[in-house]
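J.: here is my input; please provide its structure:
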Amino acid sequence: MYSLLVLLSTTLVLTHSQNCGYNSCPQWDPNALNVHLVPHSHDDLGWLKTVDKYYFQDVQNVIGSVIGALKQNPDRKFIQVETAFFKKWWDHQNDLVKRDVIKLVNNGQLEISNGGWSMNDEATVNYQSTIDQYTLGLRYLEDTLGPCARPKSAWAIDTFGHSREQASIVAQLGFDSTFFMRLDYRDREKRLKEKTADLLWQGSQNLNNSNIFTSVFYRGTYSYPDGFCFDIVCNDEPIIDDANSPDYNYEEKVDDFADFVRGQADKYPTNNIFVAMGDDVRYQAAWTNFLNIDRLIKGFELFPRNYTNKPIKLLYSSPACYTKAVNDYVTANNYKLEVKTDDFLPYATDGYGYWSGFYVSRPATKRFERIGNNFLQIAKQIAAVSNQPYENKITPLKEAMGVIQHHDAITGTEKQDVLKDYHRMLYSAIEEANELVDPLLSTIISGTDDHFQFKTCLMSNISSCSPSRSNKFTVAVYNPLSRVVSSPIEIPVSAKAWSIVDPDGNEVANQVESTIIDFSYVNNVPTSPYTCYFIAKDLPPLGYKIFTFTKVESRRSELTFGNSNTSFEIDEDSGLIKSITMNGVTMDVSQDLYYYKSGSYSGAYIFVPLVNEKFRVAEGKVKTTPISGSVYQGVVQEFAPWAKQIVKVYHGDDSHIEIEWIVGPIDLVSENVGKEVVSVFTTSLKTEGNFYTDSNGREMLKRTRNYRPTFDYTNEEPIAGNYHPITSRIVLKDEEKALELAVLNDRAQGGTSLKDGQVEIMIQRNCPHNDFGRVGDSINDQEYGQGVITRGRHYIVLGPTSGNGVKSLAAIQRDVAQRKLLPPWAFVTNQEVSQRLKNTQFSSLKVPLSENVQILTLEPWNNSTILLRLEHILERNEDENLSQEVTVDLSDLFTTFTITKLVEMTLGGNIPLEESVRLKWPGLENVQSKKLDGFKVTLAPMQIRTFVATVVY
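T.: The predicted structure follows:
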């Protein structure tokens, strides 16, 4: 458990907690223009420098300098944002400094905003990882600084556009507001003109408690107003208040600042405005910053300046205090702010500056993050059911995953050496967590303290897994979902023929194929030439099954050609998919690979094609090689030496068709022109310009080509301007025929529908330019002495909207999405274990949960407690039966422990729900969850409920 408080600090937390929060806000004047000055420093968890270099060169100076400056004047305020950096700083401080910090937190001078481990991206992250990184940060703050460190505002000033699900999450964390600067330039202009830059944002179309006050920055920057940066790295003139000095400029500075705030005040709806006083790693010399701001505030008292006959009053403030002031104003005047129901994506700085390239940049990182999340959930589950305390070997993985969510990490917008450091950090953390999982899993399996040395084959994407190179090995396949699943499993192997035996001693059908490409180019890593496929059937919820592999001399393949319910047809002339049959419907569907040529404007952040035209990867007919076996049937397609696919239908799985693609190294079109590769699906569906994308893996948003719901869209860039983030799926619907096609993915990507009935998803980018120097590196990464090769999967679901007669197509898509987000994990060992297998299969649940409910989180918390989250995975009206309220009885659900007490918490797990009171806004009402009925938890569609559960093992 994170708990670093000394006894004296604990006393301070308990004594002074009533002085923090809104109680510590400055008094604003209803008869004045109140200017809320917010000192801050934006500290990236990696970007141009690694995390450690930013900390040791810059951030430690910021925090240390700020603490000293705050102590000098009780009116001063500062907001601390990135918890990862704060922990790193805190760990180096003595008890006296810690005592000072807690006192500053308790009196509201040092206010925590956001509070997550990082300031996460909002376009390319999955909701589970976002919730986890907030949970990690908020818990550390609670344990270290006490209740006064609970944030009331989100602070997303540097993320590249803003998702609706993020708004929903921060509202469920108990926050009252969110602040940011990056939105479409046309949207900003309209909001400032109409005074709607302060608004209420409805983060969910399903939940009644998802509204959050949102404030959009006046300018497209989070920096000080021009001329008012006073840090040692700035060149602005200081405020010189000595009237005898020849450089005296006091009144001039007051006039300049008054002119600035008058311009801003014209654009906002109340007599309160918000001015950010900071920038990247500022306040390294906090004393000079605060001294000048002190003088500025005093200057408006000495030399009064007015705005529309009202005095201008400057205040040290914070995002939370500004929110409270606006709330007081609108409540007193019954003023109803505008309500927004869509998102702020994509972000554009001008007609050609669409920040939609980062949806795809560094796709290997985006996939690695999903793998890290998958393993983290499994590690936490196994630790929880094994009665392990808050385990230090899992903590580094939580922290690494928190860092990867940072808006310059998962986005791919960092320098290449920083990218490698992120990968190093995550890989090491997974390996360390495996050191915990191996003995726990081994103990469950053997009933003894034996260690089977189970390995996680993190390099199986390049066909490398050391234990499976043996002639005999054992695989424990763990299912992290709360229901029974059957899943294809792939293991790199060194031989063509294998016998696989399941826990009941039954022979398991398997299929061995040559790897999609020859991976022997990978230096100093042993790779296998084959992949063995089998179906792990009926894996128990939150549990495992054991499979034993033995090499055999030869095996006759059972040639089967498909699945009567799900199939596809290849066009003999083109080698492309021609049609797909699924859920009782045969639909004409073609799929091909294309690329855009990218010029000097495309880079890590921005996507702008050189010309508005796609070019085929294949120069003619695609070479095809049929595959048929006892696990799947399909076809290998070769579009070019650097672009291949395998289209697969797994026997016994009617839910989807899988396309496994591998792209790279991408050759450049010419010396200064890159390639941005897209997978294009073409159908005859009549979609009328509409398509649907997910928001961070949860709710779906309707998109319309060349249209935005809240401002007039201009079509200077018809391709990039229509790209949206896809973290889970993109869907086409033919309303007249009641047919749908969905493409689901295994990582965050970008996509669109540029023509009716057509979907395209970008899968890889090679851009030799660098967005005009924003990050300084191109997207032309090298690995093993050549351009990067990227491997991934798409999953196709189609059919009538009504589905397959059992559940709707939307419900089928939700099921597939969950199974691909948290697939079963193969733990592999080549140790001799056959004589030590006591429990060859195991489940943490006595009964599976219904398919519309998932245990989102199960992890050790404090002594004898666990953190437990339940989620309803469907939206309202997605399925006639499954989109209903559902009740889960927790009283006798788990096999290794019994829950004796439940305390419902806010989403972050840091505040008891009964203690969380959010601000009320005119015209809106927050509806609370249904109360518990003993240990019975009722979930409405899309609802997540969080509990700290006391348990007995």
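
J.: only C-alpha atoms from now on, for both contacts and neighbour counts.
T.: Noted.

J.: list the contacts for the residue nearest to Ser554 when sequence neighbours are not counted?
T.: Once flanking residues are discounted, Ser554 sits nearest to Ala497: 5.4 Å by C-alpha to C-alpha, 6 or more residues apart in numbering. Neighbouring residues of Ala497 by C-alpha atoms under 8 Å, 6 or more residues apart in numbering: Val512, Lys551, Val552, Glu553, Ser554, Arg555.

J.: run this one through as well so I can compare:
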Amino acid sequence: MAAMSLQLTVVSLFLLGGVLTFPLGQEAEHTSTCGYESCHPTKPDMLNVHLVPHTHDDVGWLKTVDQYFYGDRNDIQHAGVQYILDSVVDQLLKNPDRRFIYVETAFFYRWWRQQSSSMQQTVKQLVNEGRLEFVNGGWCMSDEATTHYSAVIDQMTMGLRFLNETFGPCGRPRVAWHIDPFGHAREHASMFAQMGYDGFFFGRLDYQDRARRMMYREQELLWRASDSLTPPMADLFTGILPNGYNPPEGFCWDQSCDDAPIRDDPDLEDYNVDDVVKRFLAIAEGQSAVYKTNHIIMTMGSDFQYENANLWYKNLDKLIHYVNAQQANGIKVNVLYSTPSCYLQELHRTNLTWALKNDDFFPYADDAHDFWTGYFTSRPALKRYERISNSNLQMCNQLEVLGGPVSRRGPFGVGDSKTMKEAMAVAQHHDAVSGTEKQHVANDYARRLANGWQHCQVLVSNSLAGLSGSTAERIYCDNLNISVCPLTESSKKFSVNVYNPLARPVTWPVRLPVNGTAYVVSDANGKSVDSQVVPVSPATREVRRSRGFAVNELVFQVQAPPLGYTTYSVSLLQNGPPPASTQHHTPTAIKNKFLQVTFDPDTGLLSSLSNLETKQTIKLTQNFYWYNASDGNNVESIQPSGAYIFRPNSSTPFVISKTAKTESIQTPAVQEVRQWFSPWVSQVVRLYADSRALELEWTVGPVPIDDDLGKEVITRLDTSIQTAQYFYTDSNGREVLQRKTDFRPTWNLKQSEPIAGNYYPINSRAFIKDDDDQLTVVTDRSQGGGSINNGSLEIMLHRRLLYDDVRGVAEPLNETSGIFPKGLVVRGRLLLSLDRPASAADAHRPLAQEVVLQPLLTFTGGDLHPNTRLEFSGLQAALPPAVHLLTLSQWDKDSVLLRLEHQFQSWESKVNSQPVTVNLQKLFTTLDVLGVSELNLSANQWKDEMKRFSWTPESEEQPLLKTFEDPSTWEVTLRPMEIRTFLLKVGLR
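T.: I've put the predicted structure just below:
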């Protein structure tokens, strides 16, 4: 591939032998000595102590993003990021030996825009000399349990692109840095490896795991983060920091610290240099005893530190001077200013072998009864809103490309995707979608997402107007899950535009709130579509309160083309049949041509699930329970449940009700059994005519607290499947990992919390299986869950807690709102599929993608113009089932960013776990692809220029990376779990 060097400064794009070539970043100064070249020399015969000055700046937590940047609301927490960057730059200029690393591009980007051109030049010089170094470099430091991989890739791309375009190669981070997330996902390590990082450092891991690793000097390891990608594609050197991300005890010199400064005037009676040196040498010696080389790292900083950087640097200068002076006395310790990449380079130079890890770092516990597994579910409404927002952003990106320039400036005004990109990027922060922030900060995240979607709605409307030829006003109904849409409730005639963001056709059920009793629904060809009117359930009327007044719902199935839209017309029939009636007895079964579900007539609960195609039947009982949350008053521990920590008071949950009051609706379009378990828990068991999945739509809340007990609400599926303690969860929505109750692959677990210690993050799906049957549950947001008993799978749906868990947020997780002052009500869906294990992935992989990227409905009142284009696809043909179009977004005026993904693991499917070839020139209907260049996953390096350190695992030969040649520039082959990223030069057709 003839990709240009990053050093070139050509601004225009041009073709060279069919390959797109253009710069990814600005030209680096010829005086650059950044990166590994800027590292201070070390001494091979000594213990080298790498001091890393840093600040950890949460992109929202106790204060909002804006409050943290400006230093507002210091009554909550004294923190002002703008002052940190001001102060650090000033201090770096005073001593060329000093170093500093910065992480969160969201803050740096804002600070950078406020600087004068002369200050920007000064900062560029610091970056070019390696004195200011960026690590991680994403918009934020993302959570690893509750984030979806597509949103993580987006926010990393956004941050790294800014650094690339601002600083060139010297702005590119070499090291991933996740010092604060609460457990670590294998998929994150895989993504970081594919983004070109040489190593990964973090601060938190299970206390038992750390103890074992310290004993065997395995706190630095090689993480093999994929079982499908050929090593070393997803191999990542991983280091566990010695003090989390704090300085050693007694060596904190920030204005927020209480440690004594170095007092080095020997004429004063409080002279303490000898004591400081003695304590530091003892700490260094102790740390070196649990690491493998003669290099150790010390993080010198913490939360929002360096607002007065002079305090830190003045003392660090002295520390380095006085400790190193002891070398003249035979002390073999060398202290230096360093960065994580400089430390990593020294580890690489040792040419040692490293322990190999194949699993992940979940769940995380910092003590015997302190498992950080509650945040897998905390703030379930925000988690769902973030997931919907991700889907909306992908559609916004796609339609910006497919619609061309008119999408940004069109009949509905000026639209943009940037606002939504920034809001979604911020939402990936480890105190955002995780649910571990204060309530006012959670509100701010939601407000940002809502604002971003408003900007995208203008863009989407412009794009659809351009593609369809209709400038009629488009209405967005964001509350369809509770049957609220003023247009459909009041209109006798309207049209529904269904945009499908997936690269394959989709059949999707639509439910619209209406007040009529019968409607005619026609597709884009004028053909009548089967539809049914059913009454709105009492549970829905209760949860929507006064926000809508529809008495019925219109139900029909839509079929949308790949990466495109179709249009359905809906007209009220004045003298049509009445809506379907509800029956107040529990049916023995509901079924379609694929599935049958039976119910126990005495309890109203599910009793079995059958796949009629494969002739499988399992016993299946499902019910709702709650764990009594610990209030910190136990014999074993004073740890309460909170936003982070899940700690039930008992291993046996309380059943909410042993029976369900039911009513049922059976129509050709949909069959429903509506279940009430209590005034605050209800569910609809729903089976659509053409669906291979059973839908469980649950509604939970307000969770009662009149008994002064916090509650952790779960649903549990008990089956006849023989699981032998094994179950499976996804990692960030991508690869699947095997779990086993009361077991860790890395160490001999001493289980102290039999429930919380067996909970894992479920991002999009989990399943249990034996030789014959596999039951897969697809979730509509990130949730926590586990398989506590054989044949059982439980998922936590909602949490309402009365005590803070003493992890810093200083607020109980007790959510209310203006609409729900007595406690938040949350609604969601679980989709169940029953398959043979050998073919289950062929069903649940696409099903999970449909839930993550569900169609967007927009509405137009009255009749459409007769020349309106009612159907459109952005693809010339649907992509093969194994291929997912992960990213399609505008990069600049003439180019787009495209990511294609093989969405199956190598072992999952006989049919779909095979390589697939796609021709890039034959992809799109509205775009001519004129040139192509391949990038790494984060789009900040050319793929063929991405060079990473190679590492050798212990007791295993290093496999060679399999390479292949594409048949032509345009044809690209994807192997299992491979994501390939391209920049395409395009022209509109």
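
J.: how close are the two chains, by TM-score?
T.: The TM-score (TM-score structural alignment, normalised by the length of structure 1) is 0.94; 926 aligned residues with a C-alpha RMSD of 2.1 Å.

J.: which of the contacts of Ala497 of structure 1 are buried, as a PyMOL select command?
T.: The PyMOL command for the buried members of the contacts of Ala497 of structure 1 (criterion: 16 or more other C-alpha atoms under 10 Å) is given here:
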select buried, resi 512+551
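
J.: so which of the contacts of Ala497 of structure 1 is the closest to Asp746 of structure 1?
T.: Using C-alpha to C-alpha, Val512 comes nearest to Asp746 of structure 1 of these, at 23.0 Å.

J.: trace the closest one over to structure 2, please.
T.: In structure 2, Val512 of structure 1 lines up with Val533, judged by TM-score structural alignment.

J.: its match is in what secondary structure piece?
T.: Val533 of structure 2 is located in strand 531-535, with elements delineated by DSSP states H and E.

J.: please apply the same query to Thr868 of structure 2.
T.: In this structure, Thr868 of structure 2 sits in neither a helix nor a strand according to DSSP H and E.

J.: what is the most widely separated pair among the contacts of Ala497 of structure 1?
T.: Using C-alpha to C-alpha, the two most remote members of the contacts of Ala497 of structure 1 are Val512 and Glu553, lying 13.1 Å apart.

J.: what secondary structure does Gln457 of structure 2 sit in?
T.: Three-state assignment for Gln457 of structure 2 (DSSP: H, G, I helix; E, B strand; the rest coil): helix.

J.: also Trp676 of structure 2?
T.: Three-state assignment for Trp676 of structure 2 (three-state DSSP): strand.

J.: quick one: contacts for the match of Val512 of structure 1?
T.: Counting by C-alpha under 8 Å, 6+ apart, Val533 of structure 2 makes contact with Thr517, Ala518, Tyr519, Asn552, Glu553, Leu554, Val555, Pro578, Pro579, Ala580.

J.: which one in structure 1 is aligned with the first one?
T.: The equivalent of Thr517 of structure 2 in structure 1 is Lys496 (alignment by TM-score structural alignment).

J.: and that match, what element?
T.: Counting by DSSP H and E, there is no helix or strand that carries Lys496 of structure 1.

J.: these two touch, right, it and Tyr530?
T.: Yes - applying C-alpha atoms under 8 Å, one finds Lys496 of structure 1 in contact with Tyr530, separated by 6.9 Å.

J.: now the match of Val512 of structure 1: how far from Gln849 of structure 2?
T.: Taking C-alpha to C-alpha, to the nearest Å as the measure, Val533 of structure 2 falls 28 Å from Gln849 of structure 2.

J.: how about Val536 of structure 2?
T.: From Val536 of structure 2 across to Gln849 of structure 2, the span is 28 Å (C-alpha to C-alpha).

J.: please pull up the equivalent of Tyr445 of structure 2 in structure 1.
T.: Matched to structure 1 by TM-score structural alignment, Tyr445 of structure 2 sits across from Tyr422.

J.: my read is that its match contacts Ala409, right?
T.: Yes - the pair Tyr422 of structure 1 / Ala409 is scored as a contact, 7.3 Å apart, by C-alpha under 8 Å.
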